[in-house]
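Peer 1: sequence first, then the predicted structure, then my questions.
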Amino acid sequence: LDLFICERIPKLSRSRVQKLISQGNVFVNNQKKSKSHFVKRGDDIEVNIPPLLKLEAKPEDIKINIIYEDEDIIVLSKPAGIVVHPSPGHPAKTIVNALLFHTKFLSDIGGVLRPGIVHRLDKQTSGLMIVAKNDDAHKNLSQQFKKKSVKKIYLALVHGRIEEDEGKIDAPIGRSRRNRKKMSVIPEGRESVTEFEVLKRFNNFTLIKVRPITGRTHQIRVHLSYIGKPVVGDVQYRKRRRIEDYLKLKRHFLHASKLDFKHPRDGKEMSFEDKLPEELKNSLNMLENKNIDF
């Protein structure tokens, strides 16, 4: 039943449909059914979609690591485990809530839930982010991202040994047909290009430097999974957890370590670096000391 509804109402995620069913908002022939109910020809299916609660971003006293700030921009180091802006699943305790507490000056272009947000990092990805403090800065930075002139470098630990020293993944990415919350490589997807360079090889793992040329949702994670080298700790694009449990890793090993762009006011070249968080350093140390093979 849930799959049938997802196919007919693609704007709803499968988890949202399952929640509607469990809350009694879906009827088959005027009767409530489970998500596993088999739909038959001639069934009358009614789906009631209650309005979502109105979200509002409020200032919250959350500590954030600001690396640089002036009248136009903020460069911060985002920790893993926190989302960038409020959403139905994460209405508070986001980077935006922390920014609103830190300053009254944020661009309005992103709307009330995304003030100042020019680009995003996934919840379990750590590292560098740029924030715009006014609309002119936001427009300028957005253009730089659009023109692919912003250089973003990530560090990732992946499963498997990558034998070539460097490479490029050029494969279109779009919304997964099976799970609307996931992205995947599909023929009708948008152009997506990722470059990588090997930094160190372990028994069955590789530490790489990654540069996404385009900026699709989950791009690095999807591309690395696509070539059979998924990011360690990425439970969304890789099921097995044995090595993550051993390393006591409660996040995926992906860190935005370097960010180069031009200052939106005067065009000055700006470059920032962010070291690996301690939990990722500890994981590397364990691999080096034990030389584990999973």
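Peer 2: In hand now; what should we look at? Keep in mind that this is a model prediction, so the values were computed, not measured.
Peer 1: C-alpha only now, for contacts and for neighbours.
Peer 2: Noted.
Peer 1: residue ranges of the strands in this structure, please?
Peer 2: 26-28, 31-32, 45-47, 65-69, 73-78, 126-132, 151-159, 166-170, 173-175, 183-185, 193-201, 205-212, 254-262, 269-273 (DSSP state E).
Peer 1: need the ones you listed in a markdown table (columns: mean neighbour count).
Peer 2: A markdown table is the format used below for the strands of the chain (neighbours: other Cα atoms under 10 Å):
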| stretch | mean neighbour count |
| --- | --- |
| strand 26-28 | 20 |
| strand 31-32 | 14 |
| strand 45-47 | 15 |
| strand 65-69 | 13 |
| strand 73-78 | 21 |
| strand 126-132 | 25 |
| strand 151-159 | 23 |
| strand 166-170 | 14 |
| strand 173-175 | 20 |
| strand 183-185 | 23 |
| strand 193-201 | 18 |
| strand 205-212 | 22 |
| strand 254-262 | 21 |
| strand 269-273 | 13 |
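Peer 1: one more structure, for comparison:
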Amino acid sequence: MTEHRSLPVPDGLEGMRLDAALARLFGLSRTAAAGVIEAGDASLDGTPAGKSDRVSAGSWLDVTLPAPPAPPSANPEPVPGLRVVYADDDIVVVDKPVGVAAHPSPGWTGPTVVGGVAAMGYRISTSGAAERQGVVHRLDAGTTGLMVLATSERAYTLLKRAFKEREVSKVYHALVQGHPDPSRGTIDAPIDRHPSSDWRFAVVAGGKPSVTHYDTLEAFRAASLLEVTLETGRTHQIRVHFSALRHPCVGDLTYGADPTLAARLGLTRQWLHAMRLGFEHPATGEWVEFTSEYPADLQTALDRVRAES
């Protein structure tokens, strides 16, 4: 059901574009706010307004908001290539293939880790939002490698706390364009949503603190293989940080990678793999660690860049 809202424009939005003002006021994405305006469902002082019109404090805003989307469901669905590395009464550790999201989300119609694990018969913790129960951290759909899910309520609580307090070891390998200078270092730059693209993130003043450590393992003519350790876990953190340094992950066209190089290496996604994951087991307190080999597409690309060097 749609909702009609009528209110004066707050002082803090003075001079802002209407689409940005609606996004700020009602928690919409910029795209959704623009859709409301383009549908003729927003007016200022009784006059239909365009998305680029500037709002004035005290002007009367009338807007009809769309009904919120139904929450996505996490139905059991077999996921080819999803491999269980370890499982017990508290956790399931999986090796995630490419093209699989961590959990259902609006707009995503592909397979998910949550659905795949459920289809294998594993019981997942009921803590967390309905569509992401048991999920204590995530990988992008285009990133492969290790994820842990909680299968008990105790494990969910303890693992969420461990990730929040940075007590988990998360090690990635990334093939990035060019040669980062210095060859070993730390990127400490805040990340938030891209100011003009809802589906991307960027280094933004005032964003969430984000820290990435890296070390060069091999340098090639066109690229470098890095070992990357995350101190924080922001969405797209590795991809955003190395793009900001002008060394995007090879194949990551979303964040500025060279499409010619990607095609030459046979890549259709970012060269990024979660290859090692370590944490205190939530039941025993013992340190456990898991490793994952490169999937075929990343290994092939790496072999090709080595051969060119």
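Peer 2: Received the coordinates, thanks. Please read all numbers here as calculations on a predicted model, not as lab measurements.
Peer 1: quick TM-score on the pair, please.
Peer 2: With the length set by TM-score structural alignment, normalised by the length of structure 1, the two chains reach a TM-score of 0.88; 287 aligned residues with a Cα RMSD of 2.6 Å.
Peer 1: what distance do you get for the alignment partner in structure 2 of Val39 of structure 1 to Gly99 of structure 2?
Peer 2: In structure 2, the residue paired with Val39 of structure 1 according to TM-score structural alignment is Asp53. Separation of Asp53 of structure 2 from Gly99 of structure 2 (Cα to Cα, to the nearest Å): 39 Å.
Peer 1: so who does the counterpart of Thr206 of structure 1 in structure 2 touch?
Peer 2: In structure 2, the residue paired with Thr206 of structure 1 is Ser224, using TM-score structural alignment. Counting by Cα atoms under 8 Å, 6 or more residues apart in numbering, Ser224 of structure 2 makes contact with 175-180, 216-218.
Peer 1: would JSON lines of the residues you listed with distance to Val136 of structure 2 be doable?
Peer 2: Shown next, in JSON lines, are those (distance: Cα to Cα, whole Å):
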{"residue": "Leu175", "distance to Val136 of structure 2": "26"}
{"residue": "Val176", "distance to Val136 of structure 2": "27"}
{"residue": "Gln177", "distance to Val136 of structure 2": "31"}
{"residue": "Gly178", "distance to Val136 of structure 2": "33"}
{"residue": "His179", "distance to Val136 of structure 2": "33"}
{"residue": "Pro180", "distance to Val136 of structure 2": "31"}
{"residue": "Thr216", "distance to Val136 of structure 2": "29"}
{"residue": "Leu217", "distance to Val136 of structure 2": "29"}
{"residue": "Glu218", "distance to Val136 of structure 2": "32"}
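Peer 1: and Lys229 of structure 1, which of the strands of structure 1 is closest to it?
Peer 2: When the strands of structure 1 are compared by Cα to Cα, strand 151-159 sits nearest Lys229 of structure 1, at 5.1 Å.
Peer 1: just checking, Gly50 of structure 2 touches Glu38?
Peer 2: Yes: counting by Cα atoms under 8 Å, Gly50 of structure 2 does reach Glu38; the two are 7.2 Å apart.
Peer 1: still on that earlier bit, wait, doesn't the match of Val39 of structure 1 sit right on Ala20?
Peer 2: No: using Cα under 8 Å, Asp53 of structure 2 is not in contact with Ala20; the gap is 10.1 Å.
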